[in-house]
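In: next one to model:
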Amino acid sequence: MSSINIVGLGYIGLPTALMFAKSGLKVVGTDYKKEIVDSLSQGKLFFEEEGLKELFEAAQANGIEFSTEYFKTDTYILAVPTPYIEESKKLDPVYVISAVKSVLDVCEKGAAIIIESTISPGTIDRHIRPVIEERGFVIGKDVHLLHAPERIIPGNMVYELEHNSRTIGADNLEVAAMIKELYASFCKSDIVLTDIRSAEMSKVVENTFRDVNIAFANELAKICRNDGMDVYEIIRIANKHPRVNILQPGPGVGGHCISVDPWFLVGDYPDLTNLILSARKINDSMPEHVLGRIRDIMREHNIKDITKVGLYGLAYKENVDDTRESPTLQLLERMDEHLAFGVKVFDPFVKEQMVDDQVMDFKKFINEVEIVVLMVGHDHIKENMDLLKDKLVLDMKNISELEGVYKL
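Out: The predicted model follows:
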């Protein structure tokens, strides 16, 4: 193995590239966005993550390179976006197909093409093999196809890259074993070898499992709200049972995994995914539920000015700056639909202006609103909870112990 070309330098591709480089392998990271490549080449990270700066410095010391061009080598890892098509809910493979075509333009004979992007079961058979065969390549001889889905979460990426189990799917287990050694350069946990379709399915199933369980907690919250019960107390008691582990409800599901991957199964198996579809609808309905709770509080306190409402948190989870599919952004879209403009927004991790009426200073944000809606449980707000004692607080994350707090 001469070197690795990692394609896609986003939340998954960049930490992966840095980890391989830190482990002593020659790595070239490729991204079509020149601003990302220029930033990294100048030693500047474009998102924050625990331990990422130190990992970046170690990778730089080992000579990692960044480019907008694909590199001629024998090993490629593709970590490109895999969205779903809104109408059909099926995976949109356009970015993966484009990356594979670009690899075929430059790769060495016998190169391994490893797709890390999350894809629906059968994607490689339906979309990738035909592209390769149309170019006259013999799969298993001229190129080798593998799927090694990532399993990391923003906020803990560096640790999970090293300590989470990996799955490698391949046509040929001997090739899979070679790639296993590649990942074993940094992965300290089990690395499971299987066929490609099983690898595709297992990753989608993992995130769908989590989505369904979150949906149960969210539906339970709605039931309890309807009948005046404390959902958190009920979950606390129920979880005393040794075989019960109900998750905590929340304002919605965000990120690029749990809120997206279950749709792949719904799109591909529409007649067989009733439970999964229901779970997706429940979780997607939560921002609307939050909006209803905001209206309730405004009516109760005779507040007619929506500009007196402040949403704390733009990220999709605590202590990260990742806003992809965030419940707050979903809520703002619904507010726009109701012509309710002017709601204030603040997030200590989001440094750039993303939405209208985003306030960049926390004290200014607090001073301008009467209702604070806690959408994300950043450590920052936990440490500054006393500043909310004179506000009406709608706590969507069950983190506040202030008196009179409104809950989900």
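
In: make it CA atoms for all contacts and neighbour counts henceforth
Out: Will do.

In: give me the packing partners of the lengthiest helix in the chain, helices and strands only.
Out: Taking DSSP state H as the assignment, the helix of the chain that covers the most residues is helix 196-226. Of the remaining helices and strands, those touching helix 196-226 by 3 or more CA pairs under 8 Å, 6 or more residues apart in numbering; DSSP states H and E are strand 143-147, strand 166-170, helix 231-238, helix 261-268, helix 274-300.

In: can I get these in CSV with distance to Asp347 and mean neighbour count?
Out: Written out in CSV, the entries for the helices and strands packed on helix 196-226 read as follows (distance: least, CA to CA, whole Å; neighbours: other CA atoms under 10 Å):
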stretch, distance to Asp347, mean neighbour count
strand 143-147, 36, 23
strand 166-170, 33, 24
helix 231-238, 25, 15
helix 261-268, 26, 23
helix 274-300, 17, 17
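
In: now the second one, please; I'll put the structures next to each other:
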Amino acid sequence: MDLSALGPEELSRELRAGGIRIIVYGLGLVGSTLAAVWLRFGAHVVGIDRDPATAGRAAAGEGPAGEPLVSEAFRVGLSEGRFRVVPDEGEIEARPAVRFLAVPVTWSDGRTVLNYLEDAMEAAVGHSRSGDAVVVKPTVPIGTTRRLARDAAARAGLRLDDDLMLIYSPERISAGRAVLDVEEHYPAIVSGIGPRSTKLAEDLHGLVARAGVIRMSSMEAAEAEKMFEGVYRDVNIALANELAKVADAYGLDFEEVRRASNSQPYSHIHSPGLGVGGTCIPVYPWFLVDNALGRGLVPELTMTARRINLSMPEFFASMADREIGGLRGRRVAVLGLAFRGDVADSRLSPTYDLVLELLRRGASVIVHDPLIAEDDSLRAMSVALTGDLGTALRGADVVVVATDHSAYRELDGDSIRSMSGGSPLVMDTRHVLRPDRMHGIRLRQFAGHTQ
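Out: Prediction:
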């Protein structure tokens, strides 16, 4: 079956009937979300993941933490016989398929790590038949999709855009709302290696993206679009951190200034804080650096922004050291391990660097998070993680609010004094706490309220 020859109605009918199968390589947040979106559409989906724990959770109808729509879709798909999880595509019967590659692409030791994507591309192309499609989802440096697919297709004896449709459509999701981001919140960015692939990309994504589809002129343009999104946000957050430091030095409330500045439609200053976490914003600037240096360019602003955001944990540890008159021997309770409020995701969280800086200054540290129960990285530092605020605050000399979890907005001076047994210094790096509720507490908000 030539998928590119089908119109949207025929695609829809075949997907729902199981004549065309959706196969998702990688069942992390992105892959699980894609599988769930297509299950909710009514398609027949196969999830592939080599990690036994990840595969086992999906096969039991359990999606990533904090994504209830994913788990619900998995359970419905399993009960209706439309969802399977296997470690390798060789375990299922051949059928026309769209293969989504949703494996991680990271940055380590000064280079882009493509191992997972290279392996997934090789496997997906190797299992493809004439007329099938491969869709690449992770954010990658410019030129990656074309290069990896060209090499894999040559080894498989397939011609791209003739025998095999190749699509690049970057994921655009945030933890905690992933399914609705795909279905409702954002247009799908699509591109193809040729006209047939591009047509299929538009028709396919148009079935599930109610916010519409934006067709790019090339896969390289689509790769750049997603990368530039992340770089913009990293640079803007770095600017906010720099401006907030100036406001702090003058005793100004940065939020007041920011809101007034953003009343002008050309100003869109982001919020400052402890730093930038997750596997997107802290990583994509390095992809841009890689691309730029490869063409003889030095992206100085991008690199400076990265340095500023990476420096924020040290900045706050130094602030705490000054405010308390030395951290050595002090007990510090860090509130929040997740990189963003109300998500159970600590990947590349700036809290880790804050903990290291506090330990380096001789403090005793305990971390609280209402959504994360265990963490190997903290365990390796011999730092306790607890979900009980009373345990975290007991005996604390310093409390640092590192993550903007909703649970922390309910804290007040009386509860902090009661749980800590004293009157600790409270440092709010995210403007979470309400100063009017911090009676009897020494509150230090970054570029905000001090009492």
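
In: one step back: so which of the helices and strands packed on helix 196-226 of structure 1 gets nearest Gln248 of structure 1?
Out: For these, proximity to Gln248 of structure 1 was assessed by CA to CA; helix 231-238 is nearest, at 7.6 Å.

In: what's the separation between the aligned partner of Gly28 of structure 2 in structure 1 and Asp190 of structure 1?
Out: The criterion is TM-score structural alignment: under it, Gly28 of structure 2 has Gly10 as its aligned partner in structure 1. As defined by CA to CA, to the nearest Å, Gly10 of structure 1 lies at a distance of 25 Å from Asp190 of structure 1.

In: so what's the residue nearest to Ala396 of structure 2 when sequence neighbours are not counted up against?
Out: Sequence neighbours aside, Arg331 is the residue nearest to Ala396 of structure 2 in space, at 5.0 Å (criterion: CA to CA, 6 or more residues apart in numbering). The contact partners of Arg331 of structure 2, by CA atoms under 8 Å, 6 or more residues apart in numbering, come to 363-366, 395-398.

In: again, only using 10 Å
Out: 358, 362-366, 392-399, 424 (CA atoms under 10 Å, 6 or more residues apart in numbering).

In: swap in Gly26 of structure 2?
Out: With contact taken as CA under 10 Å, 6+ apart, Gly26 of structure 2 is in contact with 32, 34-35, 47-51, 54-55, 87, 100-104, 116-117, 120.

In: give me that answer again for 8 Å
Out: Going by CA under 8 Å, 6+ apart, the list of residues near Gly26 of structure 2 reads 32, 47-49, 101-103.

In: these in strands, which ones?
Out: By the criterion of DSSP state E, membership of the contacts of Gly26 of structure 2 in strands covers 47-48, 101.

In: what's the closest of these to Arg75 of structure 2?
Out: Taking CA to CA as the measure, Gly47 is the one of these closest to Arg75 of structure 2, at 13.4 Å.

In: verify the contact between the closest one and Val85 for me.
Out: Yes - with the criterion set as CA atoms under 8 Å, Gly47 of structure 2 and Val85 qualify as a contacting pair; they are 4.6 Å apart.

In: those two: who's more crowded?
Out: Higher neighbour count among Gly47 of structure 2 and Val85: Gly47, with 26 against 23, using other CA atoms under 10 Å.

In: quick check on the contacts of Arg331 of structure 2: which are buried?
Out: When burial is judged by neighbour count using 16 or more other CA atoms under 10 Å, the buried members of the contacts of Arg331 of structure 2 are 358, 363-366, 392-399, 424.

In: Tyr316 of structure 1 pairs with which position in structure 2?
Out: Pairing criterion TM-score structural alignment: the partner of Tyr316 of structure 1 within structure 2 is identified as Phe339.

In: cool, Lys397 of structure 1 as well?
Out: Aligned partner of Lys397 of structure 1 by TM-score structural alignment: Arg430.

In: you'd agree its match is up against Val401?
Out: Yes - between Arg430 of structure 2 and Val401 a contact is recorded at 6.9 Å, counting by CA under 8 Å.
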